[in-house]
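Participant: A structural model of the following input is requested.
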Amino acid sequence: MNINKEENHVQSVVRAAHILQLVANSDHPITINQLSEETNLNRTTVWRLLETLEFLHYVERDLPTKGYQLGYAPYRLFSKNNMYLSLIRKARPLLEKLRDEINETVLLSVPKHNGTLTIDQIDAPHSIRPINLVNRLLPSHCTSNGKLLLSRLSIEEFNLILDRELEPITRFTITDPTLLQEELNWVRDHGFSLSLREWDESENGMSVEITDNRNELIGFISLLGPYQRLSKDKMLTLAPKIKSTAKEIAEKLS
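Facilitator: Predicted coordinates:
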């Protein structure tokens, strides 16, 4: 956003919105100096805008770093329109229990036309852990939940996917259509899927489906962690536990 082109807009609103976007997009609390540099505004102007946003609870200060992060107002603003709020609320206690039992990051996602959307993430207390993927749309051919989605496609639908060249996200991404079809056959046989450094070279993941009593797809539970810690062998042993959690969530939704 070029905040210098503001002839037809209220300047202070444009500047405040830009600052709010920068805070929201930052993976860690962002400082006044960083915001000043990003917006080309002087430090005093940024401070005054942050004071207003903080008063309205759109941002809040992180005391240890003295940086700024999102407050609760944005979440309250959009929560009434969050179509997945009921699913998140009912699934979260079971996902937190699963996280505590396996000590790895647990994600909840839903199918979309061109991938999967992460709607909740419960991190384990490790110093090395996945980035926040909430509200991120991820591709299908290289993620564990995406493979589950692909495994439900008919041959005709799968061929449409193959009309587009499969992008090699990492050197481990499966881009050969024949190999991908073999992978999807394995997924159908075992009832869960794996991603072995295919989306991020440092991470492995596994997913199971959440389905209703008609076998209609509701969403996915996924585990994600460093490949050294969350090995293929470990994920294979965890599959029954993840499936059991998915079944419990489905029962709560029925």
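Participant: Please count neighbours and contacts with C-alpha atoms only from this point.
Facilitator: Noted.
Participant: Can you show me the strands along the protein?
Facilitator: If DSSP state E is used as the criterion, the strands of the chain fall at 59-62, 67-70, 105-112, 115-122, 137-138, 193-196, 203-211, 217-226.
Participant: Mind putting those into TSV with mean neighbour count and distance to residue 12?
Facilitator: Shown next, in TSV, are the strands of the chain (neighbours: other Cα atoms under 10 Å; distance: least, Cα to Cα, whole Å):
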stretch	mean neighbour count	distance to residue 12
strand 59-62	19	16
strand 67-70	22	19
strand 105-112	23	37
strand 115-122	22	32
strand 137-138	18	32
strand 193-196	26	46
strand 203-211	25	42
strand 217-226	22	41
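Participant: And the ones you listed: which comes nearest residue 247?
Facilitator: Across the strands of the chain, residue 247 has its closest neighbour in strand 203-211 (6.8 Å, Cα to Cα).
Participant: could you redo the strands of the chain as a markdown table and give each row distance to residue 19?
Facilitator: Shown next, in a markdown table, are the strands of the chain (distance: least, Cα to Cα, whole Å):
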| stretch | distance to residue 19 |
| --- | --- |
| strand 59-62 | 10 |
| strand 67-70 | 10 |
| strand 105-112 | 29 |
| strand 115-122 | 24 |
| strand 137-138 | 24 |
| strand 193-196 | 36 |
| strand 203-211 | 32 |
| strand 217-226 | 31 |
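Participant: Residue 44 is nearest to which of these?
Facilitator: strand 67-70 (15.2 Å).
Participant: Residue 43 reaches residue 50, doesn't it?
Facilitator: No: with contact defined as Cα atoms under 8 Å, residue 43 and residue 50 do not form a contacting pair (10.5 Å).
Participant: Looking at the two, which has the bigger crowd around it?
Facilitator: Counted by other Cα atoms under 10 Å, residue 43 and residue 50 do not tie: residue 50 has more neighbours, with 22 against 14.
Participant: I'd assumed residue 59 was in contact with the more buried one.
Facilitator: Yes: here residue 50 lies in contact with residue 59, judged by Cα under 8 Å, at a distance of 7.4 Å.
Participant: Let's see this one next, to set against the first:
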Amino acid sequence: MSRTSEPGRTVSSRLMELLFSFAPDSPDLSLADLARRTGLPHSTARRLVLELVDAGALDQRPDGRFSVGLRLWQLGTLAPLTESLRTMAKPFMEDLYTALDQHVQLAVLEGQEAVILERLSAPHAVGLVSQVGGRLPLHCSGVGKVLLSHAGRQMIDDVLSRKLRRHTDNTVTDAQLLRRQLEESRRTGFALVRGELTDGADSIATRIMNHEGRVVAALSVVVRAGSVQPHGVLPSVITSGLGLSRRLGWRPGVPIRDSSGS
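Facilitator: Now for the predicted structure:
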């Protein structure tokens, strides 16, 4: 039984299930799609979806499909951490993009995945598996490894205790090797990932700290394998990360803390 059909589920929880059915790879859905994804009866899904349309949270297109509404998008822009990060990160990302002509992206930790807040992409750059608003695995992406290495011991244990998906032949799935990589990333503040998530794509990522020294995001450049030397790009990425961290109030001498604050 779908959790949306379980007795005792509130109307608000069902509304949230409908809204969270939308994703970067499925920005518009039919009523049948929404009913199937949530497990709601078709009549219930229709009633709730039309209420969301009336409220401006969803838009209904001429072909009958639904998409996220303007009012819901406006509400999302009020999230203080994500919007201030995007705004402050933009100049640093633009400088990296101009200098390297490669993908540059900013990501934060949400649950046990990394969410891409912003990305600048060169037309000729290597193809990537996700887009802005999309999610990346923690164990095999550059931003993911940086975020996981600073997420605390319990989070690391939780992620590494489950079966890890192998995305390419280079994906590291051995828990002990990953622990060593995460320890190194926590010590240095950066991660180099070579073709683990996407064949032919290397990622150079670094941490972003706030005024408390808490790691709140990761910044990365993703390059086509062989197009540049990752260690040649690394100083620019780290410098940009430190510059953005300073904008968020961090200063040298402030201890680096996990994203949880510990």
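Participant: Ok, which of the strands of the first structure comes nearest residue 22 of the first structure?
Facilitator: Residue 22 of the first structure sits nearest to strand 67-70 of all the strands of the first structure, at 9.5 Å, using Cα to Cα.
Participant: Now do the helices in the first structure.
Facilitator: For the first structure, the helices defined by DSSP state H cover 11-25, 32-39, 43-55, 73-79, 85-102, 144-151, 155-162, 177-190, 232-253.
Participant: where does the fifth one sit relative to the chain's centre, distance-wise?
Facilitator: Which is helix 85-102 of the first structure. Between the centre of helix 85-102 of the first structure and the centre of its host chain there is 15 Å, according to Cα atoms, centre = their mean, to the nearest Å.
Participant: Give the aligned range of it in the second structure.
Facilitator: Residues 83-100 of the second structure are where helix 85-102 of the first structure aligns, taking TM-score structural alignment as the criterion.
Participant: how deep is the equivalent of residue 212 of the first structure over in the second structure tucked in, by neighbour count?
Facilitator: Aligned counterpart of residue 212 of the first structure in the second structure: residue 210 (TM-score structural alignment). Residues near residue 210 of the second structure, counting by other Cα under 10 Å, number 21.
Participant: Double-check residue 210 of the second structure against residue 241; I have them as touching.
Facilitator: No: counting by Cα under 8 Å, residue 210 of the second structure does not reach residue 241; the two are 11.1 Å apart.
Participant: Can you give me the distance of residue 147 of the first structure to residue 74 of the first structure?
Facilitator: 33 Å (Cα to Cα, to the nearest Å).
Participant: what's the answer for residue 6 of the first structure, then?
Facilitator: With distances taken as Cα to Cα, residue 6 of the first structure is found 24 Å from residue 74 of the first structure.
Participant: got it, and residue 236 of the first structure?
Facilitator: Distance from residue 236 of the first structure to residue 74 of the first structure, by Cα to Cα: 39 Å.
Participant: Enumerate every residue touching residue 201 of the second structure.
Facilitator: The contact partners of residue 201 of the second structure, by Cα atoms under 8 Å, 6 or more residues apart in numbering, come to 126, 194, 195, 222, 223, 224, 225.
Participant: farthest pair in those?
Facilitator: Once Cα to Cα is applied, the contacts of residue 201 of the second structure give 126 and 194 as the farthest pair, at 13.0 Å.
Participant: How many neighbouring residues does residue 8 of the first structure have?
Facilitator: 6.
Participant: what do you get for residue 232 of the second structure?
Facilitator: 9.
Participant: Surely residue 106 of the second structure and residue 118 touch.
Facilitator: Yes: with contact defined as Cα under 8 Å, residue 106 of the second structure reaches residue 118; the gap is 5.3 Å.
Participant: between these two, what contacts are shared?
Facilitator: residue 86.
Participant: For the closest residue to residue 207 of the first structure other than its chain neighbours, list the residues it contacts.
Facilitator: The spatially closest residue to residue 207 of the first structure, leaving aside those adjacent along the chain, is residue 222, at 4.2 Å (Cα to Cα, 6 or more residues apart in numbering). Contact analysis of residue 222 of the first structure by Cα under 8 Å, 6+ apart lists 106, 107, 108, 109, 144, 145, 205, 206, 207, 208.
Participant: between those residues, which is closest to residue 98 of the first structure?
Facilitator: Using Cα to Cα, residue 106 comes nearest to residue 98 of the first structure of the contacts of residue 222 of the first structure, at 7.6 Å.
Participant: residues touching that closest one, list them.
Facilitator: 95, 96, 98, 99, 121, 122, 123, 124, 221, 222, 223, 224.
Participant: from those residues, which two are the most distant?
Facilitator: 124 and 221 (15.0 Å).
Participant: Give me the aligned partner of residue 36 of the second structure over in the first structure.
Facilitator: Taking TM-score structural alignment, residue 36 of the second structure has no aligned residue in the first structure.
Participant: Just the element for residue 36 of the second structure, please.
Facilitator: helix 31-38 (DSSP states H and E).
Participant: For residue 181 of the first structure, give its distance to residue 158 of the first structure.
Facilitator: For residue 181 of the first structure, the distance to residue 158 of the first structure - Cα to Cα - is 9 Å.
Participant: just residue 210 of the first structure next, same as before
Facilitator: Taking Cα to Cα, one finds residue 210 of the first structure at 21 Å from residue 158 of the first structure.
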